[in-house]
Each structure stands twice: as structure tokens, then as C-alpha cells.
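1. only geometry, no sequence info:
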């Protein structure tokens, strides 16, 4: 049996409404929130909790994806200015097929 956390649309609506103020570009905090959103959607946190609870190791691909996402977030946060389209998939790694199926 597989359990999946279901989040309501309100949480995603709040994230979608977070836009930089007029005349200002995205901040490093915006980039960190995007990285956290992508990690959350990948199932990383659930897999990490499962690893602590059961002792079954997290898939290596998911651990590697976390490293990649954190690296991109750090690199984008250091840019001046941060690109307005930093949420674009072009900047972020795609989850491997094995993770998307979970």
C-alpha cells in the first residue's frame, strides 16, 4: 500500500500569487521557495521520513536530485540580477523517470 500526501489547492495558490513587487526583481528567498517547492513535489521529504522510520535507504536518484536542486538554487541566488524567469524548467533538473512514477 502506498500513501501519498494530498495538499489542497490553497497552498499552491499562495505560491502562485507570490510575485516580485513592481520594479523589483526576484530575491534569493524567492529562489529558495522555488527549490523547496520542487523538492516537496519530488517526494524527497516523504522518502526522507520513510528512511528514518523504516531504515530503508532513500533512492539514490532522489538523493542526487536533491543535491542538484540545492546547487541550482544556490547558483541562481548568487546571480545579480536573478533572472525573472527563474521558475522555468530550463534552470532546474528534471526528476528521473523512476522518481516520477512513485
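-> Happy to help now that I have it. These numbers come from a predicted model, not from an experiment.

2. alpha carbons only for contacts and neighbour counts from here, please
-> Noted.

3. For this protein, identify the residue most remote from the centre.
-> residue 23 (26.0 Å; CA atoms, centre = their mean).

4. another one to put next to it:
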């Protein structure tokens, strides 16, 4: 079975996504939250928890909750600060 990527339609709409100005939007904040969560090692630990049944470290679970809270709080600001990627807005992942 072969699959083919169809150009146009949603692909073109996704590239513009209505974001014409330089101000950050909610999607930008969500992408930053996902990036920080990925770098923390949360996902491999979560998968390990499902596979082995060994609980994930509480610190990672708590960090995930903090990142979600920070992303939600930043997304509700109007306007969202241009420097929203700054470490001052996000929990430390140490």
C-alpha cells in the first residue's frame, strides 16, 4: 500500500493559520509549553509508567502541572508578552 501526500487545502491553511502580525498567540504559548515538557523527560517517564507500572517521579508530574498552569495563565493575557519564552514565566525544570 502506498500513501501520497496531497498538497493544498489544509496544508496551505495551516501555513498561514490567520497569524499575520508578529504578536504571539495562544498556539505559540502552547508550543513553548510542549517544547519545555519534551525537554524535561516527562514523556519517556510517562511511557515507562504505562509499560512497567512503576510510578513516574513526583517531581516530573508536578513540573507538568506547573508548565500547564503557566501556559494557561500566559494564554489568557491580552496581549501575550513578546518575551513569553523567557524562563521567568516558566517553572524551573531542575
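-> Sure, I can see it. Predicted model only: the values in this text are computed from it and were never measured.

5. Identify the residue of the first structure aligned to residue 44 of the second structure.
-> The alignment partner of residue 44 of the second structure in the first structure, by TM-score structural alignment, is residue 46.

6. how near is residue 54 of the first structure to residue 71 of the first structure?
-> Per CA to CA, to the nearest Å, residue 54 of the first structure is found 28 Å from residue 71 of the first structure.

7. Then residue 27 of the first structure?
-> Note on residue 27 of the first structure: its distance to residue 71 of the first structure, by CA to CA, is 16 Å.

8. do residue 31 of the first structure as well
-> The value you get for residue 31 of the first structure to residue 71 of the first structure, if CA to CA is used, is 11 Å.

9. What helix or strand is the spatially most central residue of the second structure located in?
-> With distances taken as CA atoms, centre = their mean, residue 34 lies nearest the centre of the second structure, 2.1 Å away. Under the criterion of DSSP states H and E, residue 34 of the second structure resides in helix 26-40.

10. That helix vs the first structure, average offset?
-> Here helix 26-40 of the second structure, set against the first structure after superposition, deviates by a mean of 0.2 Å using mean CA distance after the TM-score superposition for the first structure.

11. following that helix, which helix or strand shows up next?
-> Next helix or strand after helix 26-40 of the second structure toward the C-terminus (DSSP H and E): helix 42-52.

12. What span of the first structure is the helix or strand that that following helix is followed by aligned with?
-> Using DSSP H and E, the helix or strand that follows helix 42-52 of the second structure in sequence is helix 58-76. Residues 60-78 of the first structure are the counterpart of helix 58-76 of the second structure, counting by TM-score structural alignment.

13. Give me the mean deviation of that stretch from the second structure.
-> Mean deviation for stretch 60-78 of the first structure: 0.2 Å (mean CA distance after the TM-score superposition for the first structure).

14. What residues sit buried inside that stretch?
-> For stretch 60-78 of the first structure, the neighbour count (16 or more other CA atoms under 10 Å) marks 62, 65, 66, 68, 69, 70, 72, 73, 76, 77 as buried.

15. Understood, closing this out.
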